[in-house]
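1. model the following, please.
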Amino acid sequence: MIKTASFKYPMASIESLDFDARQVKKNTIINLAAMGFVTTATNLIITGPTGAGKTYLSCALGIEACKKTYRVFYIRMPDLMRNFEDRRDDLKELTRYRKILGNYNLLIIDEWLNYKLNERDAKMLYELFEQRSGNNSTIFVGQFPVSEWHDRLGGGTQADSIMDRIVHNAYEIPSSETNLRKIYDSKKLANLKAEIEK
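-> Got it, this is the predicted structure:
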C-alpha cells in the first residue's frame, strides 16, 4: 500500500520528526497519526514556507494511514492538473480518473495552489472535491495561507464552492518558519566534508 501510494518520501516516519525544529506539539501529530481525521473524513491543511518539512510530514501521516490499511495516494498539484488536462477531451476517461481519486480514503495534494488556476481548472477541482467532501479526507500541502486560496482558485462563486468543501471541515497545521531542508542539507554536507578530509 505504501508503494502504490507514490509518496515522495516513502521512508518518512512520525518517529523521525524533529518536533522542536518544527515548533509543533508532539501530541498533536501523535493524535493525528491515530487516523481519527481519516475516520471522520476531516481534511488537513499543512502550510508554510519552502523547506519547512511540509511534504515530509504529509508523507509520514500518509504512511501511518497505509499501516492502518487506508487507501492513500500522493500527488503534486501540477501533475494532478496535467492529468486532468490530458483527459479533458475524453469525458469518460476524465470521469473514471476523477472517480479513482475521489475514492481514496486519504488523498495528499502537494504544492497546493502554487500557481493560480483558471476557470476550467477550478471546475475540474470542484468536481473532485464535490465527490470527496464528507466521504474521504484530503491533506493539502502548500506555501500559501488559507486566506489567499480564494483568489488563487480564480475567485467568484466557483472558488466559494471549492473553499466550502475544503476549509469548513479541516484542521490546519501551520509549519515553522525554519528551513529544515537547509539545516539537514548543511549537516549532510558537513559530514561528507569531514569524511573526505579524514
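2. can we go C-alpha only for contacts and neighbour counts from here?
-> Fine.
3. can you tell me the element residue 122 falls in?
-> Secondary structure assignment for residue 122, by DSSP states H and E: helix 119-132.
4. list the contacts of that helix.
-> 81, 84, 98-99, 101-103, 153-154, 158-159, 161-162, 165-166 (C-alpha atoms under 8 Å, 6 or more residues apart in numbering).
5. alongside the first, I'd like the structure of this one:
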Amino acid sequence: MTTLQRTFEGRSEIEVVGIYEESFSAKAPGRVQFGEMLNRIERGDADGIVAWAPDRLARNSVDGGRLIYMLDCGVIRDLKFATYTFENNSQGKFMLQIMFGQSKYYSDALSDNVKRGNRTKIEKGWRPNQAPLGYLNDPDTKTIVKDPIQFPLIRAMFELMLTGSYAPKQIAVIARDEWGFRSPSRRKRNGEAGRRSRLVQSTGS
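-> As a prediction, this is how the structure comes out:
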C-alpha cells in the first residue's frame, strides 16, 4: 500500500475505481497513463481524482488547462490531495491555477538554470555533464580531470589507431583482454556488449 493510499484509507466518501502510476514527468503533455485516467473520467467511470499534490497532476499549461476546464464543466467534481485542500468553487479553481502555474515556473526556471550552468562551463572551456572515458568529474572543483588509471589506456588506444594497423574493434579487444580496460556501464547498455560499443565509439568507430 502506498503512502497516498494509506492517507485516504477508510474515507467513506471516496470509492477508488482505478489506480494510475505515471512514470513520465508532468512537465510536458502526452502522458499515457494521465490521458487514460482523464478519458475514463470523461466517459463517466469516475468524477474525481486523488493525488499527492497538484504538481503531480500538471506542471504544463495543457494538462493544467484541461483539468480546470473539466472542473468548469462538472466532469470532474472534486480533487483530493494529501498535501493540499482543494474546494471546487471559483476561489478554489483560481488557487489551483496559480499552483499549476507555480509548478510550471519552477520546472522552467530549473531548466533555465541548468542550461545557464552548462553554457558557463562551455564558455570556460569545460565539458558539461558526465566526463568522457579517461576523465573523472571532480566534485570539489566541479570540473573534469584526468583519470590516473583510465587516461593512459585511452591515450594508448588512440596511439594504436594512429598507426593505421588496427581497426577500432581490434583495439577494443586488445584494451579489454590484454590491458584489462573496462568502461563504465551506461543506461540501456548491459554487460560486455555495452562496454564494447562504448569503447569502439570512443576510439573513432
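6. TM-score for these two?
-> With the length set by TM-score structural alignment, normalised by the length of the first structure, the two chains reach a TM-score of 0.29; 94 aligned residues with a C-alpha RMSD of 5.1 Å.
7. packing partners for the helix or strand just after the helix holding residue 122 of the first structure?
-> Downstream of helix 119-132 of the first structure, the next assigned helix or strand under DSSP H and E is strand 137-142. Applying 3 or more C-alpha pairs under 8 Å, 6 or more residues apart in numbering; DSSP states H and E, one finds that strand 137-142 of the first structure makes contact with strand 43-47, helix 54-67, strand 106-110.
8. residue 33 of the first structure: which of these is closest?
-> Nearest to residue 33 of the first structure among these is helix 54-67 (5.9 Å), distances taken as C-alpha to C-alpha.
9. mind listing the helices for the second structure?
-> Counting by DSSP state H, the second structure has helices at residues 3-7, 32-42, 54-57, 61-72, 90-123, 150-163, 168-177, 191-202.
10. likewise the first structure?
-> Under DSSP H, the first structure gives helices at 19-22, 26-33, 36-39, 54-67, 77-86, 91-102, 119-132, 149-152, 156-166, 180-196.
11. return the most buried member of those helices.
-> helix 54-67 (a mean of 23; mean count of other C-alpha atoms under 10 Å).
12. the inter-axis angle of that helix versus helix 180-196?
-> 90 degrees (axes from the mean of the first three to the mean of the last three C-alpha atoms, to 10 degrees).
13. dump the helices of the second structure into CSV; add mean neighbour count and distance to residue 143 of the second structure as well.
-> Below are the helices of the second structure laid out as CSV (neighbours: other C-alpha atoms under 10 Å; distance: least, C-alpha to C-alpha, whole Å):
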stretch, mean neighbour count, distance to residue 143 of the second structure
helix 3-7, 12, 39
helix 32-42, 15, 39
helix 54-57, 19, 34
helix 61-72, 17, 36
helix 90-123, 14, 8
helix 150-163, 15, 16
helix 168-177, 17, 27
helix 191-202, 16, 20
